[in-house]
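Novice: kindly generate the corresponding structure for this input.
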Amino acid sequence: MDGAALRAEGTRLWVAWSGDLAVAMGGWKPFDAVAAELKSMHVLQRARGQGAAARIVEAVVEDARAAGRTALFLETGSHEIHAPARRLYEKAGFSYCPPFGAYVDDPNSVFMVRAL
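Specialist: Here you go, the predicted model:
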């Protein structure tokens, strides 16, 4: 998501800090009337494995649930470099699903969903 999309109405964003350094971020945006999409998950390389991403994902899940969303979808990479992200999402209760919304089958992407 670019800056304009991050500022769009309904989009929510979290940042994890270590002192003055932003080490992780992620958010959600409405997908339809009842579902949301996890967006813009990023973690600094040097901060990986320290739990910041898991805390961001759980904050997003809880906020989307509190906003009345019933499902949280995501798209992430299918290649080995994205394996840690997929494991994070699996541990957070996400399962694999077909493409959603405007997404189409793509060998570079996998899609996941978690009921809220």
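Novice: only C-alpha atoms for contact and neighbour calcs from this point on.
Specialist: Noted.
Novice: can you give me the helices in this structure?
Specialist: Per DSSP state H, the chain carries helices over the ranges 3-6, 52-66, 83-91.
Novice: okay, buried residues for the shortest one please.
Specialist: Put plainly, it is helix 3-6. For helix 3-6, the neighbour count (16 or more other C-alpha atoms under 10 Å) marks residue 6 as buried.
Novice: try the second one
Specialist: For helix 52-66, a neighbour-count test (16+ other C-alpha under 10 Å) marks 52, 53, 54, 55, 56, 57, 59, 60, 61, 64, 65 as buried.
Novice: just want the most central residue of the protein.
Specialist: residue 38 (3.2 Å; C-alpha atoms, centre = their mean).
Novice: ok, back up a step: need the buried residues of helix 52-66 in a markdown table (columns: distance to residue 77).
Specialist: Listed next are these as a markdown table, based on distance: C-alpha to C-alpha, whole Å:
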| residue | distance to residue 77 |
| --- | --- |
| 52 | 20 |
| 53 | 16 |
| 54 | 18 |
| 55 | 21 |
| 56 | 19 |
| 57 | 17 |
| 59 | 22 |
| 60 | 20 |
| 61 | 20 |
| 64 | 23 |
| 65 | 25 |
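Novice: to compare against the first, here's another:
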Amino acid sequence: MDIKLDDLTRSEVIELVGEHLYSMALSSPPESNHALNLEELKQPEITFWSVWEQDELVGCGALKELDGRHGEIKSMRTSSLHLRKGVAKRLLEYLIEEAKRRGYSRISLETGPMDTFGAALKLYEKFGFKRCKPFADYIEDPNSVYMTKEL
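Specialist: Below is the predicted model of the structure:
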């Protein structure tokens, strides 16, 4: 698997981000949906990567700098054609290493508590993420789970 810095212009990447947005819209009420669209992912504080196996896009993810010591994982998505192949695990390892390289002392994320997010929650817990209070601009929300990992 190759993880590449991405500018969000390739049609495959645009389609995968669209799949992510659609899935999040189905899983979370609008006021609890924190998925970022293409333009939001292009903000200067966000770095976006795509994951490739040969010429096939298998996943994507982003890291948002909240401040010089704290990053947030955003838009982690495995292509529906490549679930259960280790894509998310490999990407999460990469994002954690990137956060360390940047000198962050903490990396956090927001996800959903519903069954559709069960595999993601297990993966984050396996990597040492712990549930926490809302961070950054998030607020208490029964449709959100907030997690953080000290680096």
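Novice: follow-up on the earlier one: ok, so of the buried residues of helix 52-66 of structure 1, who is nearest residue 46 of structure 1?
Specialist: Of all the buried residues of helix 52-66 of structure 1, residue 52 has the smallest distance to residue 46 of structure 1: 11.3 Å, by C-alpha to C-alpha.
Novice: what does the closest one align to in structure 2?
Specialist: Taking TM-score structural alignment, residue 52 of structure 1 has residue 87 as its aligned residue in structure 2.
Novice: same thing with residue 111 of structure 1?
Specialist: So, by TM-score structural alignment, residue 111 of structure 1 is matched to residue 146.
Novice: now that match, nearest residue through space, not along the chain?
Specialist: Excluding its sequence neighbours, the residue lying closest to residue 146 of structure 2 (C-alpha to C-alpha, 6 or more residues apart in numbering) is residue 110, at 4.6 Å.
Novice: tally of neighbours for the counterpart of that neighbour in structure 1?
Specialist: Matched to structure 1 by TM-score structural alignment, residue 110 of structure 2 sits across from residue 75. For residue 75 of structure 1, the count of nearby residues is 19 (other C-alpha atoms under 10 Å).
Novice: isn't residue 75 of structure 1 right up against residue 107?
Specialist: No. Using C-alpha atoms under 8 Å, residue 75 of structure 1 makes no contact with residue 107, being 12.0 Å away.
Novice: list the helices and strands whichever helix or strand residue 13 of structure 2 is part of packs on?
Specialist: Assigned by DSSP states H and E, residue 13 of structure 2 falls within helix 11-27. Secondary-structure packing of helix 11-27 of structure 2 (3 or more C-alpha pairs under 8 Å, 6 or more residues apart in numbering; DSSP states H and E): strand 56-67, strand 70-78.
Novice: so where is that helix in structure 1?
Specialist: Using TM-score structural alignment, helix 11-27 of structure 2 finds no match anywhere in structure 1.
Novice: what's the answer for stretch 48-62 of structure 2, then?
Specialist: The aligned range for stretch 48-62 of structure 2 is 13-27, by TM-score structural alignment.
Novice: from the chain's centre, how far out does the matching stretch sit?
Specialist: In this view, stretch 13-27 of structure 1 has its centroid 14 Å away from the chain centroid, taken as C-alpha atoms, centre = their mean, to the nearest Å.
Novice: so which of the helices and strands packed on helix 11-27 of structure 2 is the most surrounded?
Specialist: strand 70-78 (a mean of 23; mean count of other C-alpha atoms under 10 Å).
Novice: who's in contact with stretch 93-107 of structure 2?
Specialist: Stretch 93-107 of structure 2 has contacts (C-alpha atoms under 8 Å, 6 or more residues apart in numbering) with 62, 63, 68, 69, 70, 71, 72, 73, 148, 149, 150, 151.
Novice: rerun at 10 Å
Specialist: For stretch 93-107 of structure 2, contacts defined as C-alpha atoms under 10 Å, 6 or more residues apart in numbering pick out 3, 49, 61-73, 76, 88, 91-92, 127, 129, 147-151.
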